[in-house]
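Visitor: Next one to model:
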Amino acid sequence: MSISPQRLKALADRTDDRIDYSDIPELDDAFFETARLVQPSQKTQITMRLDAEVLDWFRAQGKGYQTRMNAVLKAYMLTHGKR
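Guide: Presented below is the predicted three-dimensional model:
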């Protein structure tokens, strides 16, 4: 998803008192008692051979296509169990 420069400027110029937080629940002490820090996993750069139409399809989805490819592969891994 892309955001126009005009929209980014409008958001940057907005003061905190104009932000609607009504749909965000307050974080109470109970939340922090069970909260834990989760670090994103480290990525490893590889060389991989793909069918041209597979790569073209993902690239056509726009920026972040490699992240989406990783998400598809991770979902497959989780569905079929880590080995």
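Visitor: only C-alpha atoms for contact and neighbour calcs from this point on.
Guide: Fine.
Visitor: can you map out the helices along the protein?
Guide: Along the chain, counting by DSSP state H, helices occupy 5-13, 29-34, 52-60, 65-80.
Visitor: Just put these in CSV and tack on mean neighbour count.
Guide: Shown next, in CSV, are the helices of the chain (neighbours: other Cα atoms under 10 Å):
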stretch, mean neighbour count
helix 5-13, 10
helix 29-34, 8
helix 52-60, 12
helix 65-80, 12
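Visitor: One more, so I can put them side by side:
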Amino acid sequence: MTDEFFESATLRIPSDKARHLIQIDPDVIAWFKAQDTEYKTLINTVLRRYIESNGDKH
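Guide: Reported below is the predicted structural model:
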């Protein structure tokens, strides 16, 4: 692929995936990656435990 291709390329994320995108600070993601190779599962577990310990607040 040429440079011209990449200059005009557009990233397209399927809509069912795009609505789940979040921004995580680089230092936070680095910490999770350093803890476990399954860092995405670990992030989900931490968030779930936070929700469970704080109850439904809405």
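Visitor: and the helices of the first structure as a markdown table, adding distance to Ile46 of the first structure?
Guide: Formatted as a markdown table, these follow (distance: least, Cα to Cα, whole Å):
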| stretch | distance to Ile46 of the first structure |
| --- | --- |
| helix 5-13 | 34 |
| helix 29-34 | 36 |
| helix 52-60 | 15 |
| helix 65-80 | 12 |
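Visitor: Figure out which of these is closest to Thr44 of the first structure.
Guide: Closest of these to Thr44 of the first structure is helix 65-80, at 11.1 Å (criterion: Cα to Cα).
Visitor: on that earlier part again, I'd like to know which of the helices of the first structure is closest to Gln45 of the first structure.
Guide: Closest approach to Gln45 of the first structure among those (Cα to Cα): helix 65-80, 11.3 Å.
Visitor: after superposition, how close is that closest one to the second structure?
Guide: Its match in the second structure and helix 65-80 of the first structure itself, once the structures are fitted together, sit a mean 0.4 Å apart by mean Cα distance after the TM-score superposition for the first structure.
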